[in-house]
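**Student:** Pasting the sequence and the predicted coordinates here, then a few questions.
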Amino acid sequence: MRLMLAKLALGPLLIWQGRHVRATALRLPEAAGERSRPGGRLRLLIVGDSSAAGVGAAHQDEALAGRLAQALEKRRAEPVGWQLVATSGHGTAQALTQLESAELAPADVLVTALGVNDVVDQVPPQRAMAALAALDALARRRAGVRLSLHCAAPPMQAFPLLPQPLRWFFGRQAARFNAVLAASVAGQPQRCVVHLPQAMQHDAAALMAADGFHPGPPGYALWAEVLADLIERGLEREGAVS
């Protein structure tokens, strides 16, 4: 209720700030490099928005997909295969549409990095969760995914690019998105929510790229380490991959 009242009271200012940010923000490209690599017994499918696509890193080796594969390879002492299906600007519904038309390789683990654009575009969280559930089901049916890690929306209240009160408003909306996300996967042990590392939540600005909106290479490396630990534990629990 408080958030709705704030939206009504601050509406014109929030709209103006949002348009100004879109018009003046530094636009960085998606990370260069291949979007899939063959590997060994463990195979990843990474789906998402600009953060999954590696905006803020020069090459996929420094972005989420590459760093996650490297982190898992160190733990497993064997190659890890991965496929990346991600596009800047995508919300959950757009990511689902892209995945529906993609040629998918077999995968054991799905990692999704979505939510920021749903928050920015004011998509009702329940609608985003319906698209996420369909995306998860599609990945299981077509790629054989057995374990899904859904990354929570980041702490948008700490994004240097965003002015106040837009920063506060998006931060509250991101927290609401995450609460609905957690509720939507409750009771499903093969699906879990992954929050960003504490360092990225408490010192987000220091780990961001020059645009003040996306992780830089150090941020992607920290994020990948958290995901790698959870993947190993999840696979061990599920007995999904030896």
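**Tutor:** Alright, I've got the coordinates. Note that the structure is predicted; figures quoted are calculated from it, not measured.
**Student:** going forward, measure contacts and count neighbours with C-alpha atoms only.
**Tutor:** Will do.
**Student:** buried sites along stretch 59-75?
**Tutor:** 59-73 (16 or more other CA atoms under 10 Å).
**Student:** what about it, distance to the chain center?
**Tutor:** Distance, stretch centre to chain centre, for stretch 59-75: 15 Å (CA atoms, centre = their mean, to the nearest Å).
**Student:** Show me what that stretch is in contact with.
**Tutor:** Stretch 59-75 is contacted from outside by 31-35, 46, 51-57, 79-82, 84, 217, 220-221, 223-225, 227-228, using CA atoms under 8 Å, 6 or more residues apart in numbering.
**Student:** Any of those buried? List them.
**Tutor:** If we count by 16+ other CA under 10 Å, the contacts of stretch 59-75 have these buried: 31-32, 35, 46, 51-57, 79-82, 84, 217, 220-221, 223-225, 227-228.
**Student:** Next one for the comparison:
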Amino acid sequence: MIWPRLQQVALAPVLGVQALQVVRRTPRLPEAQGPRNGITGQGPELRLLILGDSSAAGVGVATQSDALSGHLVRALGAEYRVSWTLIAQTGWTTGRLREVVRHTAPEPFDIAVTALGVNDTTRLIGPHRWLEHTGELHDLIRARFSVRRIYATTVPPLEHFRALPRPLNAVLGGHAARLRSALEDMAAAAEGLRLIAPDWGLDPALMAADGFHPGPEIYRGWGAFAGQLILDDLRAEPL
């Protein structure tokens, strides 16, 4: 872990300039419009909580129907009556969401899906601290919402984000990989924690206009992948 930190320090002047340029040049896209809770499908009841950052909030598409929430809920609704709620906002880190959850009124859910890590990456939050925040967040989700299974989406490969120039993309991509590896280790050792690790692809043509967020096809693939993973688990081991 010493070399990545030295690399960040050595490149700090260049990275700082590039980061400011990215902020100035990248259009700020709105969060997806539409309901952030509802009931969909038929069958046994499944209570779903979706939490996260701008990607969970659907930045990059116009409506929640075309965002992660819409595709995931429709996939699960093929076999369940899904009662769902979305708690997400642009800019949230894992630590910030932890504090939001701490002050959110308790409500029972069966499954939680999280989408976090990009803002932790851009802030260069270290793997140890990130795992600490993640563990605390998961404990709160279980305590306040009675969640029995948590599905954590892996951190996407930032080196492929079209909005990020070199060497900023390489540094952030490397940092994202370290957070991703740390989360994989956590999931391997934690009961009731599964990873959602889609084949991101991140074809520039499929990303949103800002080059930083998913476009409609990426959200569709992500939601379908997560939904199938959860359905397979529920078939093998019902709640």
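**Tutor:** Everything's here; your move. The structure presented is a predicted model; accordingly, all values stated were derived computationally and were not measured.
**Student:** follow-up on the earlier one: cross the contacts of stretch 59-75 of structure 1 against strands and list the overlap.
**Tutor:** 46, 80, 81, 82, 84 (DSSP state E).
**Student:** Which residue lies nearest the spatial centre of structure 2?
**Tutor:** What sits nearest the mean C-alpha location of structure 2, by CA atoms, centre = their mean, is residue 115, with 1.4 Å.
**Student:** Not counting sequence-adjacent ones, nearest residue to that one?
**Tutor:** Closest residue to residue 115 of structure 2 apart from its sequence neighbours, by CA to CA, 6 or more residues apart in numbering: residue 52 at 4.6 Å.
**Student:** Please list all residues in contact with the aligned partner of the one you found in structure 1.
**Tutor:** In structure 1, residue 52 of structure 2 lines up with residue 48, judged by TM-score structural alignment. Residue 48 of structure 1 sits next to 85, 86, 87, 90, 91, 92, 95, 112, 113, 114 when contact means CA under 8 Å, 6+ apart.
**Student:** Give the aligned equivalent of the fourth one in structure 2.
**Tutor:** Under the alignment by TM-score structural alignment, residue 90 of structure 1 pairs with residue 92 in structure 2.
**Student:** thought that match was touching residue 119?
**Tutor:** Yes. Between residue 92 of structure 2 and residue 119 there is a contact under CA atoms under 8 Å: 6.7 Å.
**Student:** Now for those two: what residues contact both?
**Tutor:** residue 53.
**Student:** Show me where structure 2 has its strands.
**Tutor:** Under DSSP E, structure 2 gives strands at 37-40, 45-52, 81-88, 111-115, 149-153, 193-196.
**Student:** Residue 109 of structure 2 -> structure 1?
**Tutor:** By TM-score structural alignment, residue 109 of structure 2 lines up with residue 107.
**Student:** what does residue 3 of structure 2 give?
**Tutor:** In structure 1, the residue matched to residue 3 of structure 2 (TM-score structural alignment) is residue 2.
**Student:** Residue 156 of structure 2 versus the residue nearest to residue 115 of structure 2, what's the distance?
**Tutor:** Plainly put, residue 52 of structure 2 is 14 Å away from residue 156 of structure 2 if you go by CA to CA, to the nearest Å.
**Student:** what's the distance between the closest residue to residue 206 of structure 2 other than its chain neighbours and residue 221 of structure 2?
**Tutor:** Nearest in space to residue 206 of structure 2, with sequence neighbours left out and distances taken as CA to CA, 6+ apart, is residue 215 at 5.4 Å. Look at residue 215 of structure 2 and residue 221 of structure 2: by CA to CA, they are 10 Å apart.
**Student:** Over to residue 25 of structure 2?
**Tutor:** 28 Å.
**Student:** Then residue 142 of structure 2?
**Tutor:** 27 Å.
**Student:** try residue 170 of structure 2
**Tutor:** 25 Å.
**Student:** now residue 178 of structure 2
**Tutor:** For residue 178 of structure 2 relative to residue 221 of structure 2 (CA to CA), the value is 24 Å.
**Student:** Residue 230 of structure 2 now?
**Tutor:** From residue 230 of structure 2 to residue 221 of structure 2 the distance is 14 Å (CA to CA).
**Student:** The two - which one has more neighbours?
**Tutor:** residue 230 (21 against 17; other CA atoms under 10 Å).
**Student:** Now for that one: which residues touch it?
**Tutor:** The neighbours of residue 230 of structure 2, taking CA under 8 Å, 6+ apart as the test, are residue 76.
**Student:** Much appreciated, bye for now.
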